[in-house]
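Enquirer: Okay, structure incoming, though there's no sequence with it:
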């Protein structure tokens, strides 16, 4: 965890508090919609991972022999789709390259419904970057957290706070998003159950075609 980020903790009064980087402490009980089972913890995303914004490039940087830059259109049905690719030749910082199991997130878009869509990064056989309207979240709990990021609970982080023409999920909003984090074994059980249910839904959908 970045020590400059906020941290959530439970006080002696059993209330939850967020300590901000400037040292201020705020009670966040009203932000927590339910009690957690034993062993679960409320935390924010900055406590269990890191996030980076993507690469800004010019039209002149586009080159068919350059580095792939992932954009919003490359997330299709919760998976990476490489049909419409842009490659660029420009200076790219190391933290603007993706790694396997990073969570790629659409952080800015004219359509509110597209902001927040996300997917896990697969194994690539070359270096791959991501665009400025995207964000990457890196965490050891990627399998569980990618499902959390697709939930209505997470969407409330930005749905009620965006009034601009271009909706966006800022770095601060992403880092301070509150998440109910279960023990690892429970995370794996939840992920397995979600996978099973979606497989059933896909079978039902295919049977109706």
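Expert: Thanks, I have it. In this text the structure is predicted, and so the values were computed from the model without any measurement.

Enquirer: Only C-alpha atoms from now on, for both contacts and neighbour counts.
Expert: Noted.

Enquirer: pull the longest strand from the protein.
Expert: What stands out as the longest strand in the chain, according to DSSP state E, is strand 62-70.

Enquirer: In it, which residues are buried?
Expert: The neighbour-count check on strand 62-70 (16 or more other Cα atoms under 10 Å) flags 62, 67, 68, 69, 70 as buried.

Enquirer: Run the chain-centre distance for it.
Expert: Relative to the centre of its chain, strand 62-70 is centred 24 Å away, using Cα atoms, centre = their mean, to the nearest Å.

Enquirer: Check it against this one:
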């Protein structure tokens, strides 16, 4: 095949059949700078370049009514036998309401609080804590009540789901960030929020955008539920397989109780000072490098100093968080792989080094060891010592082939979960890209 750079033909190359070529775009380099940046059919506004048939409106012009839910302590109205959900900020997530976790008030109290009653397609926005997060009231919550959240009343002139996506978008939340105040608890005033400005498409396009993004949310929710189900199945499998309650076909040999110190060794990590930290050097694995049972390298620290070979990680080491400000993080672990050669680990971490790593790694993720960690944690200091680790007991098959078979089943389940989580992450990223394109009019649906 000839090199196109050596072609003797002159002039522009014709586009391939079916290729799209915008004449205005092709000649953009000959246009004035300001005009070059605005495609045909679009206009420059205070919120950026948007389609010519879109408008820029303040929130108070989009919705005719905004208010604050009940501002006194909602616990005053909560009753053990209440039936009406009382939504607060902690029940609200982006485009989603966790109404099952909401506390309840009586129907009598609900009728006595008409100003904070909510109706289907109203929007509620978190005011305190995680300000700006918005969700739409679904039909099943029609008539419920709320406290200390911003209420945006639905009107036929706008699609509630569309407005919800706009408010939860990067551009929408940035306006909240500009006016929020407070230190321990961030919050904002409705008097500021009603003046937020948004790019508003015609109603038909709002409906189309909301439908596409709702479909994306439905896919994400389905994947989240599937991941949660697979995690529950794995927990059940660990409970049965790692304790010998359920035996795999072909295995009937004896099990015994082993101390971890009998089948391996625990090693405490590197102590270093801030003066040792560099922009590059030896990577020190810390608690932040362990996420959901796997290694993560989003938050790294490097040091430059002499390090003993003993505390350089090896493939198949089990990296464990043994000291942390949060008790819940003690015991979280990940398995070291070949890609970690040349790394070490910090003093708040340990590695457990054993020839039975495949089986023992899953024991560290099971309730067998988690229960013993909780028993050994101090009342005030969140840590487990090497002595404690070595004293932990685990059920242990004498037949190494049974260990391998059990580990393989659980490893396969981990791989399936990881694949689903990858699909979930991709679905979330695609949705974010869709929001960026659809909510700014870069892609038109109508």
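Expert: Alright, I've got the coordinates. What you are looking at is a predicted structure, and each value in this text was computed from that prediction instead of being measured.

Enquirer: residue range for the following helix or strand past the longest strand of the first structure in the second structure?
Expert: Counting by DSSP states H and E, the next helix or strand C-terminal to strand 62-70 of the first structure is strand 75-76. Taking TM-score structural alignment as the measure, the second structure aligns residues 290-291 with strand 75-76 of the first structure.

Enquirer: Kindly reformat the buried residues of strand 62-70 of the first structure as CSV containing distance to residue 88 of the first structure.
Expert: Converted to CSV, the buried residues of strand 62-70 of the first structure look like this (distance: Cα to Cα, whole Å):
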residue, distance to residue 88 of the first structure
62, 4
67, 5
68, 7
69, 7
70, 11
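
Enquirer: In the second structure, what range does stretch 135-152 of the first structure match?
Expert: Under TM-score structural alignment, the match for stretch 135-152 of the first structure in the second structure covers residues 350-367.

Enquirer: Pick out the most distant pair among the buried residues of strand 62-70 of the first structure.
Expert: Greatest spacing in the buried residues of strand 62-70 of the first structure, by Cα to Cα: 62 and 70 (12.9 Å).

Enquirer: Please identify which helix or strand holds the nearest residue to residue 8 of the first structure once chain neighbours are set aside.
Expert: What sits nearest to residue 8 of the first structure in space, not counting adjacent residues and going by Cα to Cα, 6 or more residues apart in numbering, is residue 18, at 4.4 Å. According to DSSP H and E, residue 18 of the first structure maps onto strand 16-19.

Enquirer: do residue 206 of the first structure as well
Expert: Per DSSP H and E: helix 184-208 holds residue 206 of the first structure.

Enquirer: Next: residue 256 of the second structure.
Expert: Here residue 256 of the second structure, judged by DSSP H and E, is contained in strand 255-259.

Enquirer: mean shift between that strand and the first structure?
Expert: By mean Cα distance after the TM-score superposition for the first structure, the fitted strand 255-259 of the second structure averages 1.3 Å away from its aligned residues in the first structure.

Enquirer: Other residues contacting that strand?
Expert: Outside strand 255-259 of the second structure, the residues that touch it by Cα atoms under 8 Å, 6 or more residues apart in numbering are 244, 390, 391, 392, 393, 394, 395, 396, 397, 398.

Enquirer: Show me what the third one aligns to in the first structure.
Expert: Just to be clear, that refers to residue 391 of the second structure. Superposed on the first structure with TM-score structural alignment, residue 391 of the second structure falls opposite residue 176.

Enquirer: What is the neighbour count of that match?
Expert: 20 (other Cα atoms under 10 Å).

Enquirer: how much space between it and residue 43 of the first structure?
Expert: According to Cα to Cα, to the nearest Å, residue 176 of the first structure stands 9 Å off from residue 43 of the first structure.

Enquirer: go on, residue 51 of the first structure?
Expert: Taking Cα to Cα as the measure, residue 51 of the first structure and residue 43 of the first structure are separated by 15 Å.

Enquirer: picking up where we left off before, what range in the first structure matches the strand holding residue 256 of the second structure?
Expert: Counting by TM-score structural alignment, strand 255-259 of the second structure pairs with residues 40-44 of the first structure.

Enquirer: Need the counterpart of residue 57 of the first structure in the second structure.
Expert: By TM-score structural alignment, residue 57 of the first structure lines up with residue 272 in the second structure.

Enquirer: How many neighbouring residues does that match have?
Expert: Counted with other Cα under 10 Å, residues neighbouring residue 272 of the second structure total 14.

Enquirer: ok, back up a step: check the offset of the helix holding residue 206 of the first structure from the chain's centre.
Expert: Worked out by Cα atoms, centre = their mean, helix 184-208 of the first structure lies 20 Å from the chain centre.
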